[in-house]
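Asks: Prediction below, plus the sequence it came from.
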Amino acid sequence: MMPSYFIAHGAPSLVLEEHAYTDLLKNFAAYTTKPKAIVLFSAHWEEPVQTVSAVDEYSTIYDFGGFQDELYRITYPAKGDRSLSNQIQSLFSKQGIESALDEKRGLDHGAWAVLKLIYPNADIPVVALSVNRYLTNEQQYEIGKALSSLREQDVLVIGSGGTVHNLMGLNWRSEGTDAWAEEFDNWLQSKLETWDTTSLFNYRDLAPYAREAVPSSEHFIPLLIAMGAGDAGRKARLLHRSYQYGNLSLSCWQFD
């Protein structure tokens, strides 16, 4: 069965960088079976109703400003998969999850920056999905769980976000790591590895420095969704964790 993954997308410039984390993503295809399709939840696509893309070919959205000119020339013309989009809607419906199709939206940098690193040829169909910060954490998990059967069809489920993502707290010149960011991620690791969903669903009250690490939940939500997609096996494995700018976490979790 194909694992599901949480992949932190960091800053938009990640796709141009060279370090241990980008090396991991660039070699992603070497240690995983090539999927038939990719289902990706991006923190940068928020909708009040769970939305499923249904396009023939994606445009590239440059939803950022002030970065290198080269970033604005990158494209990721992945194809969509309308039959998979319809199947996803059906799976949601069976679990009582309301959803809608979107036939126009391209891929934002939370999607294409990650995909460009792991599958640079854009030769695998992609279905992008939105997130909704106003749902409960239990509901986020159930959204991922509703799609867990796709893994049996060699469909790769990815949540793209960030566990510590506080843009107001970044130190762009820092070469060290803030202790509070590591403390939050250490707590998170202990709960993921023991599949302690009770604690995870209540992380804002239980985790140290939760409000500093997650001032707004849209980047944390994809982790819960990817974990939910791995509910059948309930095994979590940390593949990488590092930091940029003092506390921006770059982590990759595999759920089997």
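Replies: Arrived safely.

Asks: switch to C-alpha atoms for all contacts and neighbour counts from now on
Replies: Will do.

Asks: Tell me the helix or strand right after the longest helix seen in the chain.
Replies: Assignment by DSSP state H gives helix 179-193 as the longest helix of the chain. As assigned by DSSP states H and E, the chain's next helix or strand after helix 179-193 is helix 197-201.

Asks: Any chance you could list what contacts that following helix?
Replies: Applying C-alpha atoms under 8 Å, 6 or more residues apart in numbering, the contact partners of helix 197-201 are 137-138, 188, 191-192, 206.

Asks: So which of those residues wins on neighbours?
Replies: Neighbour counts for the contacts of helix 197-201 peak at Leu192, which has 23 neighbours (criterion: other C-alpha atoms under 10 Å).

Asks: could you list every residue that touches that residue?
Replies: Here Leu192 is in contact with 200, 236 (C-alpha under 8 Å, 6+ apart).

Asks: Now do the strands in the chain.
Replies: Ranges of strands in the chain, per DSSP state E, are 4-8, 37-46, 50-53, 99-102, 126-131, 155-161, 236-244, 248-255.

Asks: The second one: how far from the chain's middle?
Replies: Distance, stretch centre to chain centre, for strand 37-46: 7 Å (C-alpha atoms, centre = their mean, to the nearest Å).

Asks: ok, now the last one?
Replies: Strand 248-255 sits 9 Å away from the centroid of its parent chain (C-alpha atoms, centre = their mean).

Asks: what's the angle from that strand to strand 236-244?
Replies: Strand 248-255 and strand 236-244 meet at an angle of 170 degrees, taking axes from the mean of the first three to the mean of the last three C-alpha atoms, to 10 degrees as the criterion.

Asks: same question, the fifth one
Replies: Here the directions of strand 126-131 and strand 236-244 differ by 80 degrees (the same axes, to 10 degrees).

Asks: to the chain's geometric centre, what's the distance from strand 126-131?
Replies: Distance, stretch centre to chain centre, for strand 126-131: 10 Å (C-alpha atoms, centre = their mean).

Asks: Equivalent analysis for the fourth one, please.
Replies: Average the C-alpha atoms of strand 99-102, do the same for its chain, and the two points are 19 Å apart (C-alpha atoms, centre = their mean).

Asks: Alongside the first one, take a look at this:
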Amino acid sequence: MTAPTLAPVLFVSHGAPTFALEPGPLGAKLGEIGRDLDGLRAVLVVSPHWQTRGLEVMTTERPATIHDFGGFPPALYRLAYPVPGAPEAAAETAGLLREAGWRPTENDQRGLDHGAWVPLMHLLPDAGVPVFQLSLPHTLDAARALELGRALAPLRERDIAILGSGSMTHNLHEFRGAASRPEPYVARFTEWVREAVLRHDSASLVDYRSLAPEAARAHPTEEHFLPLLVAMGASGEGEPPRLLDDEVRYGMLSMESYAWGLAA
């Protein structure tokens, strides 16, 4: 029997909102991947910029483009990603999560935050593939994020790609100018995470705050790291990840990103 073809899983460090205007190497790589994606029903995005009290699934038919940031160039606020929603796929996802013991509610008003539409502008610039989001509950920790990803994994057999959008490092207190040299701790933390991802060492990643060098400095709060755990949970243990980029922006924002399930 032929194994089913699985839709891919990605973890994308979406950087600052200016990533929309300054794609760099990662944006180009996402564009290459997107051009090879055929037959997707939808893309599910998990972003740190939608945090809620409980787990919510977006069922919006025509999600608005949310400009949930301030102090950036006016051109950013004129950007839109007019993609259709995926209410049927979202309802399926809610049902799948309930079967796994989660208690999601459906939200038919939510739009796309910049953690979703900014990387998608590079991955799928034609905005033709339906998109929906899943929120991050405020109480979610690393272990539960991994479990959430595992609960979402069957969506891949239904031609639904999973995009965890976050940041490999995210300490905005240390935000520097665009030409700043990377802080040394960024490489120490990123290299440790990379080795764990390549080994598919989920247990170490769940305990990253104790095991990874400079974890608290790289992530004073966890929300930008949790989408990586979701992506790890949705990927298969025998599924090798592909490193997409390792650029560092503004001295402290690692753009390191991974993909699983891409065609060779």
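Replies: Structure received. Since this is a predicted model, take the numbers as computed values, not measurements.

Asks: TM-score of the superposed pair?
Replies: Taking TM-score structural alignment, normalised by the length of structure 1 as the basis, the two superposed chains have a TM-score of 0.95; 256 aligned residues with a C-alpha RMSD of 1.4 Å.

Asks: one step back: structure 2: matching residues for the longest helix of structure 1?
Replies: Alignment of helix 179-193 of structure 1 against structure 2: residues 184-198, by TM-score structural alignment.

Asks: can you check stretch 139-150 of structure 1 too?
Replies: Under TM-score structural alignment, the match for stretch 139-150 of structure 1 is residues 144-155.

Asks: what residues does that stretch touch?
Replies: 93, 96-97, 100, 161, 202, 206, 226-227, 229-235.

Asks: quick one on the thing from earlier: closest to Gly246 of structure 1 out of the contacts of helix 197-201 of structure 1?
Replies: Nearest to Gly246 of structure 1 among these, counting by C-alpha to C-alpha, is Leu188 at 18.2 Å.

Asks: Now do the closest one against Phe41 of structure 1, distance only.
Replies: 20 Å (C-alpha to C-alpha, to the nearest Å).

Asks: Ser199 of structure 1 too?
Replies: Taking C-alpha to C-alpha as the measure, Ser199 of structure 1 falls 23 Å from Phe41 of structure 1.

Asks: neighbour count winner among the two?
Replies: Just comparing Ser199 of structure 1 and Phe41: by other C-alpha under 10 Å the higher neighbour count belongs to Phe41, 29 against 16.

Asks: who's in contact with the aligned partner of that one in structure 2?
Replies: Counting by TM-score structural alignment, Phe41 of structure 1 corresponds to Val46 in structure 2. Under the criterion of C-alpha under 8 Å, 6+ apart, the neighbours of Val46 of structure 2 are 116, 133-136, 162-165, 227, 230.

Asks: so how far is the match of stretch 139-150 of structure 1 from its chain's centroid?
Replies: With C-alpha atoms, centre = their mean, you get 13 Å for stretch 144-155 of structure 2.

Asks: For Glu88 of structure 2, what is the corresponding residue in structure 1?
Replies: So, by TM-score structural alignment, Glu88 of structure 2 is matched to Ser83.

Asks: wait, I meant Thr59 of structure 2
Replies: Match for Thr59 of structure 2 (TM-score structural alignment): Ala54.

Asks: Kindly provide the distance from the aligned partner of Leu253 of structure 2 in structure 1 to Thr136 of structure 1.
Replies: Under the alignment (TM-score structural alignment), Leu253 of structure 2 pairs with Leu248 in structure 1. Distance, Leu248 of structure 1 to Thr136 of structure 1, by C-alpha to C-alpha: 24 Å.

Asks: Looking at those two, which one has more neighbours?
Replies: Of the pair Leu248 of structure 1 and Thr136, Leu248 is the one with more neighbours under other C-alpha under 10 Å, namely 26 against 13.

Asks: check contacts around that one.
Replies: 10, 162, 164-167, 170.

Asks: With Asn171 of structure 1 instead?
Replies: 245-247.

Asks: switch the cut-off to 7 Å
Replies: 245-246 (C-alpha atoms under 7 Å, 6 or more residues apart in numbering).

Asks: Show me the residue at the heart of structure 1, geometrically.
Replies: For structure 1, the residue nearest the mean C-alpha position is Ser160 (1.6 Å; C-alpha atoms, centre = their mean).

Asks: that older thread, so for Lys79 of structure 1, which of the strands of structure 1 sits nearest?
Replies: strand 126-131 (6.2 Å).

Asks: Remind me what that closest one packs against, helices and strands.
Replies: Using 3 or more C-alpha pairs under 7 Å, 6 or more residues apart in numbering; DSSP states H and E, the elements in contact with strand 126-131 of structure 1 are strand 37-46, strand 50-53.

Asks: re earlier: among the contacts of stretch 144-155 of structure 2, the buried ones, what's the PyMOL command?
Replies: A single PyMOL command selects the buried members of the contacts of stretch 144-155 of structure 2 (16 or more other C-alpha atoms under 10 Å):
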select buried, resi 93+96+97+161+202+206+226+227+229+230+231+232+233+234+235
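
Asks: can you tell me which of the contacts of stretch 144-155 of structure 2 lies nearest to Arg217 of structure 2?
Replies: Nearest to Arg217 of structure 2 among these, with distances taken as C-alpha to C-alpha, is Leu226, at 15.6 Å.

Asks: Good, we can wrap up now.
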